[in-house]
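In: just coords:
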């Protein structure tokens, strides 16, 4: 890294449009609603907004099944609304990053509709079709949403691949015509004024040669072949081609969602000299609470702090000087951070949310805040499976409870309360009026019942709120270059209760200390003359005593 790029100092805020702000009373968030709330994001201090998909879609997977990349889903608004949003955002000094979903489309996309017509159709090779093997699917790959990753098409007597829902057929990136269609579409969006792309499961676009069976698949396991099929033989060639033809021509931000990557893989995708992406999302730290009983993510395990430190430290150390980290606790696919890694009880929610924020934001990388994280929104506890909308949750319940009877309904609901994607998708809590100020109608997904005490309006009136803590963290990143450039060093890796690390610069250091427990701890770290406590989540400094979920960050002059 020769010089700091703008996106290395930026903080990104992810908006899940369906749940952010409804402007017309239909219960669904929309683009005019986002425009209405842009001043709020300016007040928070973020530099970039990332929008989950707003494209035309039948919504089998809440917009990640796209039927037209250059049209807007009517319930979100129009392309004119998008242009106004970009204009207003840019006037406020905010950049806008779009979600790019090009591993797969919807089965309602024009390309797939044509592809299904015959084996000789011009669009047939836009997707991955294979003959049956011994009357069955071409291999044993499993969909990430459960069941086989292959769907049989009786009309043409072949199977098509879908690593996710059967309504999300995978695109064939080995077809150069298909790649050019995608690059043209990306350029069109950049011409509209967007400032970058978050690329959905982008390391899946090149499949394994010969598509061999997945050795991890065993009867009865609720799993996926997504990781097995990742990082295929041509993926770097395709991303370098994309970079050369599109990305390199613009001063934009790019991040790739890359399940199953190692730090070595990440250096290939996001290395400073690789000419592919600027950073990747990795999942190691978000999969620590996965089931130990072969149930995938479905569990209610608590994360072990030593394991968490080992993974985050590995990524900080192994990418230093070679590639750039993305920093995140949660997103639209992950449970709420304060419920998962902190303590969402009334007593400790605020302090643990601040502690988690500081722990992450002083690491090297670009932080991503998921909507509602900055006010400490929590997981939701819905009483019935019928109240959930997420296809992944519904399929897992059907598979593990109804079909295989591996889990009781009560156990599965406990796992869902901990792990369901709908935890992150409940409407944004703006105030304590009906439906938390999200909509005047009936919300598409229930509002969390705690909105009367956890909402933006109340957080504004409390100068000690989580919101203002995040605002200060974001401002510090702009003020202190060491947060961007300093070397990371973990302290006392085996400490089961406290996460402490240093950021080391030429003339100064930062010492970050976070108590991940609800019990007081006593720790002493001596690295030089502490000149100031630059941020903490208690009003005073008790020295070596760490109170419940206390976090504090010191500046040390060398």
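Out: Received the coordinates, thanks. Keep in mind it's a predicted model, so treat the numbers as computed, not measured.
In: CA only for contacts and neighbour counts going forward, please
Out: OK.
In: So which residues make contact with the top helix by length along the chain?
Out: For the chain, the helix with the greatest residue count under DSSP state H is helix 176-192. Under the criterion Cα atoms under 8 Å, 6 or more residues apart in numbering, residues 69, 70, 83, 102, 126, 172, 173, 196, 242, 245, 246 lie in contact with helix 176-192.
In: Among the residues you listed, which lie within helices?
Out: 83, 242, 245.
In: Assess the claim that residue 116 and residue 157 are in contact.
Out: No - between residue 116 and residue 157 there is no contact under Cα atoms under 8 Å: 10.4 Å.
In: Compare these two (neighbour count), which wins?
Out: Remark: of residue 116 and residue 157, residue 116 carries more neighbours, 21 against 13, as counted by other Cα atoms under 10 Å.
In: Next, the contact list for that one, please.
Out: 124, 153, 155, 156 are the contacts of residue 116 under Cα under 8 Å, 6+ apart.
In: Tell me the spacing between it and residue 106.
Out: Residue 116 sits 13 Å away from residue 106, going by Cα to Cα, to the nearest Å.
In: still on that earlier bit, for the ones in helices among the contacts of helix 176-192, give me TSV that also has distance to residue 33 and neighbour count.
Out: TSV is the format used below for the ones in helices among the contacts of helix 176-192 (distance: Cα to Cα, whole Å; neighbours: other Cα atoms under 10 Å):
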residue	distance to residue 33	neighbour count
83	14	14
242	33	20
245	34	14
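In: any idea which of those residues is the one closest to residue 484?
Out: Taking Cα to Cα as the measure, residue 484 lies nearest residue 242 of the ones in helices among the contacts of helix 176-192, at 27.4 Å.
In: Put this next to the previous one:
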């Protein structure tokens, strides 16, 4: 089998608003990213993925695009982007753009025209439906609370928005819409970008007739019902045939609700659609037992459940598709807080343990900004500390309107799971505003930045940063880590995550203690096995200290 460059790559995700401010207006920007490329090169990553930087009113932090061919002025200019792209390539790295084409901003010129009448050239660029008995066309719920429909008197119709009302869904059934999207892709690929992360791409093919969601609709059940429509393969194949196949690019599709079987259809090694998907099974674990509240909860993820989720994808895609490997991103809380222990006593070892567990699997690893230094959740305690539309809306819905939980309880849930945990500014130094800006930061810094920052990490050879650097180096050098098959071990063990990888006569053994206890596990790890990496200085064989993780190579 011919291996592709992206199968050896490690991706670093940047949330531009929070990464580095260069002009001291308190907002991260493109020149700020350019100024930090040496740091990313030192880490060893191959690809930078930028969250949306297009012109946008920012109702959903850039995921509501008003102009796909213009840079949001707060991030800089197209000249700044061109300089970043050239500098990224000069540093030996590639650049991945975030493509949001399930929906646009309501301020996009297409929607501004579409809402005027039923007979203008853009009338069918979006999904419009007549009222039913004076109400919404169906019972679908928005991912950001409330109905997924908004009425426009000028048309006498409702338009669909699976997310905020300012994010109307495009009508992919219209060939003109598909051609518009393909032209946008060509614009950026001709500039030299190296691929796309495609936001909620499995929602573009809506169910025929737009029927009601069975049972009691929620935000989650609506997205799962809409996902993976019958024409999705057709739309993705057309995109690949007309655009993607003409460039040497990497593509990853964000696909909420997709199963491994779905992913193989869209990203099979012999298919002609996308390279890999972002699946949600592991990050959707430990939801609230009250389904009406959805993901909002404060209980830890059970290790046995985590194993079921990750092992399922490793086994199902082996030899058939390709995994994306991630713990967190701009839509998820910080990994060390969510999946392990961010207490100062354990944070460093716990962060290294999580990194080892994931990076030794088959797939392309994604590192979210700050993960490589062990950044934690912000632990906010008040509603006015939140900025994210989803978080603020859900508080008011659950506490004020539906009265399903009380305020303090909801704030505990938000402190655990809110997207804002990932969006606090990058912690570069222990100085003013963590070195992010000399201005007034657009969002509050995590209070622990004096202790957790890049300056400290680079000065300490035992830091989380150098552990990530070593993991990336091992992946680059070791075909077994990149391509080996996956063998799960003891899936019912609720303390230790262990697995083996096999490739061309070699075996890799990975053992991770997910607890703060010392436990014993015997996998014959010291019988002719070479210790590749560990988060402790010495190896005590079958004894696993708190959050200990280690990998052995057997030839």
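Out: Alright, I've got the coordinates. If you're wondering where the values come from, they're calculated on a predicted model, not measured in any experiment.
In: Drop anything exposed from the contacts of helix 176-192 of structure 1.
Out: Among these, those buried by neighbour count (16 or more other Cα atoms under 10 Å) are 69, 102, 126, 172, 173, 196, 242.
In: Tell me which two of those sit farthest apart.
Out: Largest separation among those by Cα to Cα: 126 and 196, giving 25.0 Å.
In: roughly how far apart are the residue nearest in space to the middle of structure 1 and residue 492 of structure 1?
Out: In structure 1, the residue lying closest to the centroid (Cα atoms, centre = their mean) is residue 331, at 3.8 Å. Per Cα to Cα, residue 331 of structure 1 is found 29 Å from residue 492 of structure 1.
In: And residue 446 of structure 1, by the same measure?
Out: As for residue 446 of structure 1, its distance to residue 492 of structure 1 is 43 Å (criterion: Cα to Cα).
In: Compare the two (neighbour count), which wins?
Out: For residue 446 of structure 1 versus residue 492, the count of surrounding residues by other Cα under 10 Å is larger for residue 446: 17 against 13.
In: what's the counterpart of the more buried one in structure 2 in contact with, if anything?
Out: Mapped onto structure 2 by TM-score structural alignment, residue 446 of structure 1 lines up with residue 444. Taking Cα under 8 Å, 6+ apart, we find residue 444 of structure 2 in contact with 385, 424, 425.
In: Select from the residues you listed the one having the most neighbours.
Out: For these, the largest number of neighbours (other Cα under 10 Å) sits with residue 425, at 31 neighbours.
In: Where does it sit, in terms of helix or strand?
Out: Using DSSP states H and E, residue 425 of structure 2 sits in no helix or strand.
In: so what's it up against?
Out: Residues in contact with residue 425 of structure 2 (Cα under 8 Å, 6+ apart) are 17, 18, 19, 20, 436, 441, 443, 444, 445, 446.
In: From residue 28 of structure 2, how far off is the nearest residue to the second one once chain neighbours are set aside?
Out: Taking Cα to Cα, 6 or more residues apart in numbering, and ignoring the residues beside it in sequence, residue 18 of structure 2 has residue 425 as its nearest neighbour in space, at 4.3 Å. From residue 425 of structure 2 over to residue 28 of structure 2 the distance is 8 Å, taken as Cα to Cα.
In: who's in contact with residue 369 of structure 2?
Out: Applying Cα under 8 Å, 6+ apart, we find residue 369 of structure 2 in contact with 12, 13, 14, 15, 19, 426.
In: okay, now the first one: neighbour count?
Out: Same thing as residue 12 of structure 2. By the criterion of other Cα under 10 Å, residue 12 of structure 2 has 24 neighbours.
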